[in-house]
Structures are given as C-alpha cells and as structure tokens.
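# Sequence first, then the predicted structure:
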Amino acid sequence: MFAILLRKGCVSIEVIKRELPDGIADLVAELYGSVMIILDPSLPDCEARYIVAHEIYHHLDEHPDLRLLKRTFFGDKYEYRSDLFAAALLIDEMPEEGETDVSFAARLGVPVRLVRLWFFPAA
C-alpha cells in the first residue's frame, strides 16, 4: 500500500497482484473511495515499479478518461505527464561518466524512454 500526501489530505493506493486477462498488464480501479492498482503477477519488478508510478499520476491528475480527449498535436499529453512524474520518482541519480542511456536505464530498472525524457525532454 502506498500513502500519498496531498494538500487536500492523504490518498491511499493499494497495489494488488492478481491474474489479469491476456494482454492486460495492469488495471486501476476506484471502488467506494478506495483506489487500487492491480498488476499481473508475471510483470518483472522494474516494469511493475514503472506502472505503479505512472498510474499514481493518472489518479492524482484527475484528468478525463476518454482517449479522444487526450490526443494533441504532440501526442498524448496525459501519458507524457505521467511518464515525467514516473521519471521524477524513479530516477534518483545521474548517469556515470560515459554511461549510455540504455545502460543507465538498465542499471536503475526503468524504461529507456524515462531516462531520455528526464535528461533530454525536447529530444
């Protein structure tokens, strides 16, 4: 369980591992005021960490959940913001001298796109 402190109070998010249908890696649900992130247990730990961080932002941002409203000229702004939030939570150090973005991402256990987004946001 994660507890997130907000200006308006504390939000608890429970992370549960359960078998999900084929092709679905995670599911976010709010039931009677409780927020749950359900992860397929077959996910590697590094992917599960990324998904949890990404989905926490989706919950906190309270944006509309309609795909058609999210598209912009530059892509999906809500996915971009969620990935930026995940990068801020998961990347807590600088790459070593001469370390590539791919090896740095592997060492931290985060997707390469998060490293590129965090260090080269315009790229």
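Thanks, I have it.

# alpha carbons only for contacts and neighbour counts from here, please
Noted.

# what's the next secondary structure element after the longest strand anywhere in the chain?
Counting by DSSP state E, the longest strand found in the chain is strand 9-17. Sequence order places strand 26-31 as the next helix or strand after strand 9-17, per DSSP states H and E.

# Mind listing what's buried along that next one?
Buried positions in strand 26-31, judged by neighbour count with 16 or more other C-alpha atoms under 10 Å: 26, 28.

# Now do it against strand 9-17, angle only.
130 degrees (axes from the mean of the first three to the mean of the last three C-alpha atoms, to 10 degrees).

# Against which helices or strands is the helix or strand that strand 26-31 is followed by packed?
Sequence-wise, the next helix or strand downstream of strand 26-31 (DSSP H and E) is strand 34-39. Secondary-structure packing of strand 34-39 (3 or more C-alpha pairs under 8 Å, 6 or more residues apart in numbering; DSSP states H and E): strand 9-17, strand 26-31, helix 45-61.

# in strand 34-39, what's buried?
Under 16+ other C-alpha under 10 Å, the buried positions of strand 34-39 are 35, 36, 37, 38, 39.

# Put this next to the first one:
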Amino acid sequence: MRVMVLVKATAESEAGDMPAAEILAEMGRFNEELAAAGILLEAAGLKPTSAGKRVAFDGTGRSVRDGPFSATSELVAGFWLWEVKDLDEAVAWVKRCPNPMPGPSEIEIRPLYEMSDFADV
C-alpha cells in the first residue's frame, strides 16, 4: 500500500526558517534507512505558504488567492511517499523518525487510493 506521510507546518517553517544542520543530517540518515528498506518512493520539503497560491473552484469560476494561509497547524511543510505493507508498518517507521522541527511537531499518515479501490465504481 502507498501512503503519503505529511510533516505538518509550524510557525518556524511558515516563517521560512531553515532547519538546523543537525536536523537535516538526522533526516538524511532516516531517508537513507527508508531507501535501503525499499520503502521510500519520494520525499521533499515545501516552501512556506507565503510562496504559494490557492485556486478556488465554484462551478466554472476560478479565483486565485496568494499565500500565506492561516491555520498553520493544518498546513504541510513536507512529505514522503512510501510503499508499505500496511498502516502499522507506516506508523512504526514514523515513530523512528527524528523530530522534523526544532520544537513540538506532528506527522500525518494518509493512504493513497489504489485502482482496486475503484473496482465497484
């Protein structure tokens, strides 16, 4: 099963503060472990929402809004795409992950839809 592992944003990541060299080194080692285990499909950090845009849809209408966006705890600062056998394996790997932020942080795990999920549609 594929899962998207989302690193939630913090005030520091939304301010554009770069992680300390120690955090980057720890994350690099963790990513190497994921790759060696055959789990890592993709990984990236995201720039703050101040560098982004949102496009809202309403019927045929489209409106564009510039960042930054509010509710920092609901925003994403980075992600991994993993191939795991089940959610329990994904949770076990996340528990091994170094804290991605200098202070309290949160990581969310979301399964991706697979073609087999649409078999009845």
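Thanks, I have the structure now. The shown structure was predicted, so the numbers you read here are calculated from the model rather than taken from an experiment.

# Could I get the TM-score for this pair?
Once superposed, the chains reach a TM-score of 0.33 (TM-score structural alignment, normalised by the length of the second structure), with 69 aligned residues with a C-alpha RMSD of 4.5 Å.

# tell me the most buried of the helices and strands packed on strand 34-39 of the first structure?
helix 45-61 (a mean of 17; mean count of other C-alpha atoms under 10 Å).

# How about residues contacting it?
Outside helix 45-61 of the first structure, the residues that touch it by C-alpha atoms under 8 Å, 6 or more residues apart in numbering are 13, 15, 26, 28, 37, 39, 78, 81-83, 85-86, 89-90, 109-111.

# correct me, but residue 37 of the first structure touches residue 2?
No: contact criterion C-alpha atoms under 8 Å: residue 37 of the first structure and residue 2 do not qualify, at 10.3 Å.

# anything in contact with each of the two?
13, 14, 15.

# Now render the residues you listed as a markdown table, adding distance to residue 69 of the first structure.
Shown next, in a markdown table, are those (distance: C-alpha to C-alpha, whole Å):
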| residue | distance to residue 69 of the first structure |
| --- | --- |
| 13 | 26 |
| 14 | 28 |
| 15 | 27 |
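
# Residue 79 of the second structure sits in which helix or strand?
Judged by DSSP H and E, residue 79 of the second structure forms part of strand 76-83.

# next one: residue 110 of the second structure
Applying DSSP H and E, one finds residue 110 of the second structure within strand 107-111.

# what comes up buried for that strand?
Those would be 107, 109, 111, for strand 107-111 of the second structure by 16+ other C-alpha under 10 Å.

# Turn these into CSV, columns for distance to residue 54 of the second structure.
Shown next, in CSV, are those (distance: C-alpha to C-alpha, whole Å):
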residue, distance to residue 54 of the second structure
107, 22
109, 23
111, 23
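
# out of the residues you listed, which one sits closest to residue 45 of the second structure?
Residue 45 of the second structure lies nearest to residue 107 out of those, by C-alpha to C-alpha, at 13.1 Å.

# Against residue 40 of the second structure, how distant is the nearest residue to the closest one once chain neighbours are set aside?
Distances taken as C-alpha to C-alpha, 6 or more residues apart in numbering place residue 7 nearest to residue 107 of the second structure, at 4.6 Å, with adjacent residues excluded. Per C-alpha to C-alpha, to the nearest Å, residue 7 of the second structure is found 15 Å from residue 40 of the second structure.

# Looking at those two, which is more packed in?
residue 7 (23 against 18; other C-alpha atoms under 10 Å).

# So the more buried one is in contact with residue 76, correct?
Yes: with contact defined as C-alpha under 8 Å, residue 7 of the second structure counts as touching residue 76 (5.8 Å).

# what are the ranges of the strands in the second structure?
2-8, 40-45, 53-58, 61-66, 76-83, 107-111.

# Count the residues that sit near residue 72 of the first structure.
By other C-alpha under 10 Å, the residues close to residue 72 of the first structure number 10.
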